[in-house]
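> Provided below are the primary sequence and the corresponding predicted coordinates.
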Amino acid sequence: MFRSPLIEDKIRNVNRLHRELKIYFPEYMSAFRKIDGAFTLEVLKEVAFSSDIVALGTDGLKNI
């Protein structure tokens, strides 16, 4: 009874995230395969722009 609305909300929110990323950060979708994965969401929390990801480099991404 409670699971169905939660699943619908999750799907709706992931779709919104997809839409916003396509508009503001189109490279992100090609760099990360699973948009709602734990690592992907942590990267989004840490950096807001693609230039920030480049500035982090591979070592910075490993630390996230």
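Here it is on my side, so go on.
> Only C-alpha atoms from now on, for both contacts and neighbour counts.
Noted.
> Figure out the helix or strand that V43 lives in.
Counting by DSSP states H and E, the element that carries V43 is helix 38-46.
> Got another one to weigh against that:
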Amino acid sequence: MSILIALAVLSAVAVACTIVTLIRDGYRPVRTDGTRLPDAAPRQSTPSGSPCGSGQDASIARR
């Protein structure tokens, strides 16, 4: 019985320490400075249902 009580106390301490660590860790969303981002080229989208590698590249790979 004493082992069960010790395990329950250890579990309670672990949960409490986890909660304290999550509160103190300082993880918060940080805004991105848009002026530091590189200029991105527009993406070319593929038609629905076709794989990205379809077209001329796929015909060369089949030969």
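Nice, I can see it. What you see is a predicted model; the values in this text were computed from it and never measured.
> Can you pull the TM-score for these?
With the length set by TM-score structural alignment, normalised by the length of structure 2, the two chains reach a TM-score of 0.39; 27 aligned residues with a CA RMSD of 1.4 Å.
> Check which helices and strands the helix holding V43 of structure 1 sits against.
Helices and strands touching helix 38-46 of structure 1, as assessed by 3 or more CA pairs under 8 Å, 6 or more residues apart in numbering; DSSP states H and E, are absent.
> Tell me which residues of it come out buried.
T40 (16 or more other CA atoms under 10 Å).
> after that helix comes which helix or strand?
helix 50-63.
> what is the orientation angle of that following helix with helix 38-46?
Here helix 50-63 of structure 1 runs at an angle of 130 degrees relative to helix 38-46 (axes from the mean of the first three to the mean of the last three CA atoms, to 10 degrees).
> Would you indicate which residues of helix 50-63 of structure 1 are buried?
I53.
> Tell me the first helix or strand C-terminal of the helix or strand hosting L4 of structure 2.
Taking DSSP H and E as the criterion, L4 of structure 2 maps to helix 2-24. As assigned by DSSP H and E, the chain's next helix or strand after helix 2-24 of structure 2 is helix 56-62.
> ok, residues contacting that next one?
Counting by CA atoms under 8 Å, 6 or more residues apart in numbering, helix 56-62 of structure 2 makes contact with no residue outside itself.
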